[in-house]
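Colleague: the following comprises the amino acid sequence and a computationally predicted model.
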Amino acid sequence: MKNKKAILYIMLLILGAALYIVGIYMNEQMRNGLPLFFMTLGLAIFFNSIERIRKLARGKNPDIRREMEIEAKDERNQYITTKAKAFAFDVMGYVFSAVFLIYALMKVDFMIFFVLAVSLIGIYITYTIYKNKLTQNT
């Protein structure tokens, strides 16, 4: 099973690199958003595959696998992870605000501004819904 996963992740790694290279090539040929889409998608798939392959490789060693299981179940580590995610979420709000301001000063096309705003609003709506759901369960 793990061997099939490793093959899948290696294939996804190659696909991600290929998409990135296609995006670079397309960027030279045409000047629209499609090449950037391919480049972004390629990088996301590439780095996600690297992380998955790294986890599979670490899981083969029984000592490291046992240590990873303990770390995943440890309440202190879960608390630290949750705090780090919360801080990153707070920073994201400031970063998005700065990007809004920069885009406004650059007089960027309204559609770009709109997509960014909708994505930020969607993130905060997801946060609110999930927080309310967790609050009701406790």
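Modeller: Perfect, I can see it now.
Colleague: CA only for contacts and neighbour counts going forward, please
Modeller: Will do.
Colleague: would you mark the buried spots in stretch 39-56?
Modeller: Buried residues in stretch 39-56, counted by 16 or more other C-alpha atoms under 10 Å: Met39, Thr40, Leu41, Gly42, Leu43, Ile45, Phe46, Asn48, Ser49, Arg52, Ile53, Leu56.
Colleague: can you check stretch 117-124 too?
Modeller: Buried-residue list, stretch 117-124, by 16+ other C-alpha under 10 Å: Leu120.
Colleague: just say helix, strand or coil for the residue nearest to the spatial centre of the chain.
Modeller: Closest to where the C-alpha atoms of the chain average out (C-alpha atoms, centre = their mean) is Ala44, at 7.2 Å. Secondary structure for Ala44, judged by DSSP: H, G, I helix; E, B strand; the rest coil, is helix.
Colleague: ok, it - contacts?
Modeller: Residues near Ala44 by C-alpha atoms under 8 Å, 6 or more residues apart in numbering: Gly16.
Colleague: helices or strands up against the longest helix belonging to the chain?
Modeller: For the chain, the helix that runs over the most residues, judged by DSSP state H, is helix 75-106. Using 3 or more C-alpha pairs under 8 Å, 6 or more residues apart in numbering; DSSP states H and E as the contact test, the elements touching helix 75-106 are helix 110-137.
Colleague: check which residues of the helix it packs on are buried.
Modeller: For helix 110-137, by 16+ other C-alpha under 10 Å, it's Leu116, Leu120.
Colleague: structure B:
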Amino acid sequence: MSELKTDVIHRGDCIEVLRSLPDASVDMVFADPPYNLQLGGDLLRPDNSKVDAVDDDWDKFDSFAAYDAFTRDWLKECRRVLKPEGSIWVIGSYHNVFRLGTAIQDLGFWVLNDIIWRKSNPMPNFKGTR
């Protein structure tokens, strides 16, 4: 097994970077994946004001199926690079946490704990259709 250099920041497409790493070489993965907030139209809060902070290309998916495929791809690579005793921490919001959890369990990860952060400035609630 190859040893990775420590204290290195890898920057790039997450799936490509993960694929460049050796099997069972990582102690911990900390992931903050896209929340899949794009709806193909304006995001509106319950008071009909526009949410204009979520328009980045990295969070645009054509469908739930496309988002799920992306999620499974990066999680599979995380599973491959994690050492047997390694851990993965994944951040989510109510927009994506259940889809993430399903993929995590389907790929054989053991869910040890859910940690809830009561954030004082969270992504706003919005209404819309997908």
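Modeller: Looks like it arrived, so ask away. Owing to the predicted nature of the structure, the values given are computational and were not obtained by experimental measurement.
Colleague: may I have the TM-score of the superposed chains?
Modeller: After superposition, the two chains reach a TM-score (TM-score structural alignment, normalised by the length of the second structure) of 0.26; 53 aligned residues with a C-alpha RMSD of 4.0 Å.
Colleague: one step back: so for the longest helix of the first structure, what gets flagged as buried?
Modeller: Applying 16+ other C-alpha under 10 Å to helix 75-106 of the first structure flags Phe100, Tyr103 as buried.
Colleague: from the chain's centre, how far out does it sit?
Modeller: 13 Å (C-alpha atoms, centre = their mean, to the nearest Å).
Colleague: before we move on, the earlier item: any idea how far Glu51 of the first structure is from the residue nearest to the centre of the first structure?
Modeller: 11 Å (C-alpha to C-alpha, to the nearest Å).
Colleague: what does Asn3 of the first structure give?
Modeller: Plainly put, Asn3 of the first structure is 16 Å away from Glu51 of the first structure if you go by C-alpha to C-alpha.
Colleague: try Phe38 of the first structure
Modeller: Applying C-alpha to C-alpha to Phe38 of the first structure and Glu51 of the first structure gives a distance of 20 Å.
Colleague: for Arg58 of the first structure, same thing?
Modeller: Counting by C-alpha to C-alpha, the gap from Arg58 of the first structure to Glu51 of the first structure is 11 Å.
Colleague: same question, Glu71 of the first structure
Modeller: 17 Å.
Colleague: same list (the buried residues of stretch 39-56 of the first structure) but as TSV, adding distance to Tyr20 of the first structure.
Modeller: Output for those, formatted as TSV (distance: C-alpha to C-alpha, whole Å):
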residue	distance to Tyr20 of the first structure
Met39	4
Thr40	7
Leu41	7
Gly42	5
Leu43	6
Ile45	10
Phe46	9
Asn48	14
Ser49	14
Arg52	19
Ile53	19
Leu56	24
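Colleague: closest to Tyr103 of the first structure among these?
Modeller: Comparing the buried residues of stretch 39-56 of the first structure against Tyr103 of the first structure with C-alpha to C-alpha places Thr40 closest, at 20.2 Å.
Colleague: ok, now which ones touch that closest one?
Modeller: Tyr20.
Colleague: and for Arg99 of the second structure?
Modeller: Asp68.
Colleague: for the second structure, which strand is longest?
Modeller: Longest strand in the second structure, counting residues (DSSP state E): strand 82-90.
Colleague: could you point out the helix or strand that follows that one?
Modeller: helix 97-106 (DSSP states H and E).
Colleague: so which bits of that following helix are buried?
Modeller: Buried residues in helix 97-106 of the second structure, counted by 16+ other C-alpha under 10 Å: Arg99, Leu100, Ala103, Ile104.
Colleague: measure the third one to Phe70 of the second structure for me?
Modeller: Here the distance between Ala103 of the second structure and Phe70 of the second structure works out to 10 Å (C-alpha to C-alpha).
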